[in-house]
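>>> Predicted model and sequence follow; I will ask about them next.
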Amino acid sequence: MTSSSGAAAAAPAHPPTSADGSGKALYGGKSSRRITVHDITAAKERGEKWPMLTAYDAMTASVFDEAGIPVMLVGDSMGNCHLGYETTVPVTLDEMAVLAAAVVRGTRRALIVADLPFGSYQEGPVQALRSATRLVKDAGVGAVKLEGGERSHEQISLLVQSGIPVMGHIGLTPQSVNAMGYRVQGRGEEAAQQLLRDAKAVQDAGAFAVVLELVPGELAAEVTRSLHIPTVGIGAGPETDAQVLVYTDMAGLTPGRVPRFTKQYANLRQTLGDAARTFADEVVTGTFPQAEHTFH
């Protein structure tokens, strides 16, 4: 997924534990155990919507875990917003493994999903299995995500058969930015039918959910109705089963122009900048450290 920032807005109130009072809700539920893909499937059956955020370090992940975010994605968006790359393409499997392990260590309840970076699964199913196995064994993630619909059917199928849960990703697939650019996918009858085929291919291969990125809302709603697995929208309208945002966009850390599909719920860039300037001013003026900060 790509990273950008949006307009500020107040966060909604915490919802009730579940629509039926059972306490099984993904967000607001009572269980303290790790959420699994079976919980995701059950949420689809209940008609429950749920949130997902990206995370790239233990401390941020712990904040989101305490807030009740049920699914966190260690996305290759780390390339844009954490590692300083211009795109997601340069992200390596080594980098993904290190940051995914940190997110796992920082959480107790959330299902942690890690992206398979560009070049770690395109050669075929065996390469995909080798890469995914490393993220499950070394980083401890509960699932992996990979891009592509029909073209990734064999990779998804082998991973699922091998016991590794897979989240698909269709529509705008940022790892293919050099080929497709950053634009809405699925416009026009032919493109819409291809996206529907991709969604069904992901489902048929055994994926437990699929991300729809930068897809017309009406098409995303049609895909959501046609699948028995949950859809996770980003720039795909309000009718998907779940919504995901890159956390630096959500929290107002990302600078630059605002794409319309993001929403900013805080302005941490300003907050951190103000804190840094206040610290610097106190050092320069000699007002920090004071007696209470000093050992004798």
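Happy to help now that I have it.

>>> C-alpha from now on. contacts and neighbour counts both.
Fine.

>>> contacting residues around L219?
G186, A192 (CA atoms under 8 Å, 6 or more residues apart in numbering).

>>> Mind doing that once more with 10 Å?
Residues near L219 by CA atoms under 10 Å, 6 or more residues apart in numbering: Q185, G186, R187, A192, Q193, L195, L196, L212, R225, A236, G237, E239.

>>> Same question for V160.
L129, A143, E154, V166, A205, G206, A207, F208.

>>> swap in V184?
G171, L172, E213, L214, V215, P216, G235, A236.

>>> Just give me the closest of these to G181.
L172 (8.5 Å; CA to CA).

>>> separation between the closest one and E282?
Going from L172 to E282 by CA to CA, to the nearest Å gives 47 Å.

>>> Please identify which of these two sits among more neighbours.
Neighbour count, other CA atoms under 10 Å: between L172 and E282, L172 has more, with 26 against 12.

>>> check contacts around the spatially most central residue of the chain.
For the chain, the residue lying nearest the average C-alpha position, counting by CA atoms, centre = their mean, turns out to be L73 (3.5 Å). Contacts of L73 were listed using CA under 10 Å, 6+ apart, and they are 1, 52-56, 61, 100, 103, 110-115, 141, 143-145, 244-247.

>>> let's bring in a second one:
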Amino acid sequence: MTEPTSPYAAPKPDAPDAPASAAPGAGTAPDRKPVTLQRLLDMHAAGEKIAMLTAYDATFAHAMEAAGVDAILIGDSLGNVVQGLQTTVPVTLDAMVYHTECVARARRLAWIIADLPYGTYHESPQVAWRNAMRLAQAGAHMIKLEGGGWTTETVRFLTERGIPVCAHLGLTPQTVTALSGFKVQGKDAESAARIKAHARELVDAGAQMLLLEMVPAALAGELTRALGVPVIGIGAGAECSGQVLVMHDMLGVGGGRKPRFVRDFMQGSASVGEAFARYVADVKSGAFPAAQHTY
């Protein structure tokens, strides 16, 4: 009897149609161990690239792990790609908890990061703590929050109480209206200096990871070399410690204009699992992002 296969399964090591850039067997190697915060810090220090994708349910989380994804982000981008919202602002904490639970049920190896949605950490560090605890109890290993300056004390409050934090600078989708749209941040000397100052403040306050979105590659590279924590890029160049993309974007599904930093990994892939494996391989090798994906 032929063994049934899933359209989400990663390619087998001897698959004849596996692309050259794929990492055969990367997701099924018997020596793979669960990713920890220390492992991510070690990868950054050693220059080993971190492959991260967004996921919102157990099926895709399982497929990503099989393909060798190091970290899974339950992003409030679910408002756009799952709920059909125009922005991430209406996404609720209940929705984030639900989708974090879905991903966590499938997790065996990947590091799980969950977004604190808009309005859930703005009032005070104490409110942020209560809401972050809900995501931690749902299965998140780390929470992510947007913005610098005013968020510094919240990061300190959370990390001192044992909740790892990923800070998010550059384009911050929760405040895209205030930024007058989806525009590259840090292009001039003043805004670049502000991002650098905020990044240093957040790391000094305890942030163990930084996500940079839509910033010039030179600025992201400078911060990656200067900071002692992993810097994950999305439209921030190849020098970052790792990369993240919204799953729906890298699979080429969904409508609307795709940002410059997106690459459709389904093109040339025979399955979703193969697309995930190609993404991991190209992030690890430095083939993605290429010059056309950066600013």
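Cool, the structure landed. Everything numeric here is computed off the predicted structure, so don't read it as measured data.

>>> TM-score them against each other, please.
The TM-score (TM-score structural alignment, normalised by the length of the second structure) is 0.81; 251 aligned residues with a CA RMSD of 2.1 Å.

>>> before we move on, the earlier item: in helices only, show me the contacts of L73 of the first structure.
A61, A100, V103, Y247 (DSSP state H).

>>> Quick one: buried ones out of the contacts of L219 of the first structure?
Neighbour counting by 16 or more other CA atoms under 10 Å classes Q185, G186, A192, L195, L196, L212, A236, G237, E239 among the contacts of L219 of the first structure as buried.

>>> ok, the spatially closest residue to H153 of the first structure that is not a sequence neighbour - how many residues close by?
Leaving aside its chain neighbours, H153 of the first structure sits nearest to A205 (5.6 Å; criterion: CA to CA, 6 or more residues apart in numbering). Neighbourhood size, A205 of the first structure [other CA under 10 Å]: 22.

>>> got a list of what A10 of the first structure touches?
Here A10 of the first structure is in contact with Q264, Y265, A266 (CA under 10 Å, 6+ apart).

>>> And the first one, how close does it get to A58 of the first structure?
To A58 of the first structure, Q264 of the first structure is 22 Å away according to CA to CA.

>>> Looking at those two, which one has more neighbours?
Q264 (24 against 17).

>>> Surely the more buried one touches P255?
No: Q264 of the first structure is beyond contact range of P255, at 11.4 Å (criterion: CA atoms under 10 Å).

>>> So which of the buried ones among the contacts of L219 of the first structure are in helices?
Using DSSP H, those in helices are A192, L195, L196.

>>> how about a markdown table for the residues you listed, with distance to D39 of the first structure added?
Formatted as a markdown table, those follow (distance: CA to CA, whole Å):
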| residue | distance to D39 of the first structure |
| --- | --- |
| A192 | 30 |
| L195 | 26 |
| L196 | 25 |
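
>>> before we move on, back to that, now, the most widely separated pair of the ones in helices among the contacts of L73 of the first structure?
A100 and Y247 (14.9 Å).

>>> circling back to that earlier point, just give me the match in the second structure for the residue nearest to the centre of the first structure.
In the second structure, the residue matched to L73 of the first structure (TM-score structural alignment) is L73.

>>> Just confirm that match is within a strand.
Yes: L73 of the second structure forms part of a strand when assessed by DSSP: H, G, I helix; E, B strand; the rest coil.

>>> Next, count neighbours for the closest residue to G149 of the second structure other than its chain neighbours.
The shortest distance from G149 of the second structure to any non-neighbouring residue, by CA to CA, 6+ apart, is to H198 (5.8 Å). Applying other CA under 10 Å, we find 20 residues neighbouring H198 of the second structure.

>>> Check A26 of the second structure too.
21.

>>> Isn't it up against G273?
No: with contacts counted by CA under 10 Å, A26 of the second structure stays clear of G273, the gap being 11.6 Å.

>>> Show me where the stretch 1-150 of the first structure has its helices.
Here the stretch 1-150 of the first structure has its helices, by DSSP state H, counting those that start in this stretch, at 37-46, 58-67, 78-81, 93-105, 125-134.

>>> try the stretch 151-295 of the second structure
Under DSSP H, counting those that start in this stretch, the stretch 151-295 of the second structure gives helices at 152-160, 189-204, 217-226, 247-250, 272-285.

>>> same for the longest one, what does it pack against?
Using 3 or more CA pairs under 10 Å, 6 or more residues apart in numbering; DSSP states H and E, the elements in contact with helix 189-204 of the second structure are helix 152-160, strand 165-170, strand 209-213, helix 217-226.

>>> if we look at that helix, which residues are touching it?
For helix 189-204 of the second structure, the surrounding residues in contact (CA under 10 Å, 6+ apart) are 147-156, 165-170, 185-187, 205, 207-212, 215-216, 219-220, 222-223, 226-229.

>>> Of the residues you listed, keep whichever come out buried.
By neighbour count, with 16+ other CA under 10 Å, the contacts of helix 189-204 of the second structure hold 147-148, 151-156, 165-170, 185-187, 205, 207-212, 215-216, 219-220, 223, 227-229 as buried.
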